[in-house]
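>>> got a predicted model here, sequence first, then my questions.
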Amino acid sequence: MPRMALGVAYDGSFWQGWQTQPSGRTVQDRVENALSTFLTEEVGTICAGRTDTGVHGLGQVVHIDTAVQRRMESWVRGLNALLPDSIAVQWAQTVPDSFHARFSAASRTYLYIVRNARVRSPMLYGRAGWVYHALDLARMREAAQMLVGEHDFSCFRSSQCQAASPVRTLQALEIDQHSDFFLFTFKANAFLHHMVRNLMGALLYVGQGKNEPSWMAELLRHRDRRLAAPTFSPDGLYLAKVDYPQEFNLPDISAREALFSHLGISLARC
């Protein structure tokens, strides 16, 4: 049966995460409902990464198996006509049976935007995190370097995490500042439940001077979630890009390009 890959973007503020729930208020539920109507048959999706309530998707990738034939443009326009305004298919492409949205992924990149200002902005509600204490970029960058590489991330793992192992390889953790905004880039082979939000909480503690950068190494060594900072809000977190082997020839849009395209921010400014 032919396999189809779809790139999906969504504003997570309206949804109870990606994974299907009895309430039906999830991105997966709405995407599968639209697919079933579009294809006139029940269809299940496999995604690259399950995002939590309030977390956004810019580069989510899913695959489905169906024998129904549709023009490529119809996959995008037809599905989007059936989806709510907060969810939209960005591209569609036929892939070989060897492609798997989750298991074929080589890495995943999450972005987190934080606005550092004394007063919150209602225009950024749900789209960016907010910290009113001053943040020190150099301190956060020093702490971030201790997290790069293969580590046991038990101290940054949710108690509800179902992963078989807490060991992950964080390939990159970059932090940039532009005016009042900080952009955090996390790239890894895979992430644990709440891992990015827990890392954010700890990095922001360091940035505010509550702990020294060396605290990161201590947290990794102790492997105890109770010693780390609280989980930070999901508001500014985006699943921005999923990387696959070149053999699948999927659209290759950088994480930043995806973010700035959707938010209407110029790349030249950051």
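Everything's here; your move. Numbering: from 1, shown residues only.

>>> going forward, measure contacts and count neighbours with C-alpha atoms only.
Fine.

>>> which helix or which strand is home to Val206?
Using DSSP states H and E, the element containing Val206 is helix 195-207.

>>> can you give the distance from whichever helix or strand comes after that helix to the centre of its chain?
Where DSSP H and E defines the elements, the next helix or strand beyond helix 195-207 is helix 215-222. Distance of helix 215-222 from its chain centroid, counting by C-alpha atoms, centre = their mean, to the nearest Å, is 24 Å.

>>> same check on stretch 135-155?
If you compare the mean C-alpha spot of stretch 135-155 with that of the full chain, they lie 18 Å apart, counting by C-alpha atoms, centre = their mean.

>>> for that stretch, measure first residue to last.
23 Å (C-alpha to C-alpha, to the nearest Å).

>>> who touches stretch 200-212?
133-137, 139-140, 143-144, 213, 216, 228-232 (C-alpha atoms under 8 Å, 6 or more residues apart in numbering).

>>> PyMOL command to pick out the buried ones of these?
Applied in PyMOL, the following selects the buried portion of the contacts of stretch 200-212 according to 16 or more other C-alpha atoms under 10 Å:
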select buried, resi 135+137+139+140+143+144+213+216+228+229+230+231+232
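
>>> structure B:
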Amino acid sequence: MRNIMLVIEYDGTNYHGWQYQKNALTVQEIITKAINKITSENVNLIGSSRTDSGVHALYQVANFKTKTKIPVEKLPYAINSVLPDDIVVKSAKDVEDNFHSRYSAKGKRYRYIIFNRKFESPILRNYSWHVSYKLSLEKMKNSLCYFKGTHDFSAFKASGSPVKDSIRTVTEISLEKDEDIIKFEIEADGFLYNMVRIIVGTLVDVGIGKIEPIEIKNIIESKNRNMAGKTAPPQGLYLLKIYY
């Protein structure tokens, strides 16, 4: 048996996230069916990150075991030939048998896009969060230092999340603005459910003056989800990189 690693890019607009669902179309289901068609096998496709409905990926990683003899360099061409236009396999390679796209990952990087002007963009509406009120980029940037490092991020995980260990290490975090687009990026050894979107929602609260940058420290220390901001919508979120 071969173990194949795929790097995948997709527009999540038309899908109910990555992971299989009984009554909804998902990215995992579409790619699995494509691989099955090409290899004439029923493979088990394992994804590195369970992106939510509407979330996009520039660098999702998945792996599957197969007996196919198709050369690895030709697999992306073959799989892409039966995939819809909003999903693309960017590369494929043979990896060791014990490689697991999720459990072998050492870190992840996400990007979030805020579209900050009075009126929505019909072009970017599925790829950003439209925030119509003026945001203070300086205050938002002054908040970033409190997220960096190792913390218990319980205040920034979705309510009801079953994960018991909420300690994560944020290694990089940045915020930039180019005209009406604010680009937020964050890299960590792992993320809690909705952690990035809750951080972004909290940063927007800072940007509008609802909370001050120094209060981020208190929110983290509180471990209380109710202290943080709302969960930013999914369409502005992009899985940017997985590190192994």
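Thanks, I have the structure now. These figures come from a predicted structure and were not determined experimentally.

>>> distance from the helix holding Val206 of structure 1 to structure 2 after superposition?
Plainly put, helix 195-207 of structure 1 ends up 0.5 Å away from its match in structure 2 on average once the two are laid over each other (mean C-alpha distance after the TM-score superposition for structure 1).

>>> report the aligned residue range of structure 2 for that helix.
The counterpart of helix 195-207 of structure 1 in structure 2, counting by TM-score structural alignment, spans residues 195-207.

>>> which strand or helix spans the most centrally placed residue in structure 1?
By C-alpha atoms, centre = their mean, the mean C-alpha position of structure 1 lies nearest to Leu239, the distance being 1.9 Å. Of the helices and strands defined by DSSP H and E, Leu239 of structure 1 is found in strand 237-243.

>>> that strand versus helix 195-207: what angle between them?
Interaxial angle of strand 237-243 of structure 1 relative to helix 195-207 (axes from the mean of the first three to the mean of the last three C-alpha atoms, to 10 degrees): 120 degrees.

>>> buried residues, the very next helix or strand once past strand 237-243 of structure 1. List them.
Later in the chain than strand 237-243 of structure 1, the nearest helix or strand by DSSP H and E is helix 255-263. The neighbour-count check on helix 255-263 of structure 1 (16+ other C-alpha under 10 Å) flags 255-259 as buried.

>>> ditto for stretch 17-33 of structure 1
Of the residues in stretch 17-33 of structure 1, those scored as buried under the neighbour-count criterion (16+ other C-alpha under 10 Å) are 17-20, 25-33.

>>> quick one: Ala188 of structure 2 and Lys108 of structure 2, what's the gap?
Distance of Ala188 of structure 2 to Lys108 of structure 2, given as C-alpha to C-alpha: 6 Å.

>>> cool, and Thr231 of structure 2?
19 Å.

>>> tell me the secondary structure for the residue of structure 2 most remote from its centre?
Most distant residue from the mean C-alpha position of structure 2: Lys69, 32.4 Å away (C-alpha atoms, centre = their mean). Local secondary structure at Lys69 of structure 2 is given as coil here, using DSSP: H, G, I helix; E, B strand; the rest coil.

>>> what does Gly7 of structure 1 correspond to in structure 2?
So, by TM-score structural alignment, Gly7 of structure 1 is matched to Val7.

>>> surely that match is in contact with Ile87?
No - taking contacts as C-alpha atoms under 8 Å, Val7 of structure 2 lies outside contact range of Ile87: 10.9 Å.

>>> and these two? Which one has more around it.
Using other C-alpha atoms under 10 Å, the more surrounded residue of Val7 of structure 2 and Ile87 is Val7, with 21 against 17.

>>> no more questions from me, cheers.
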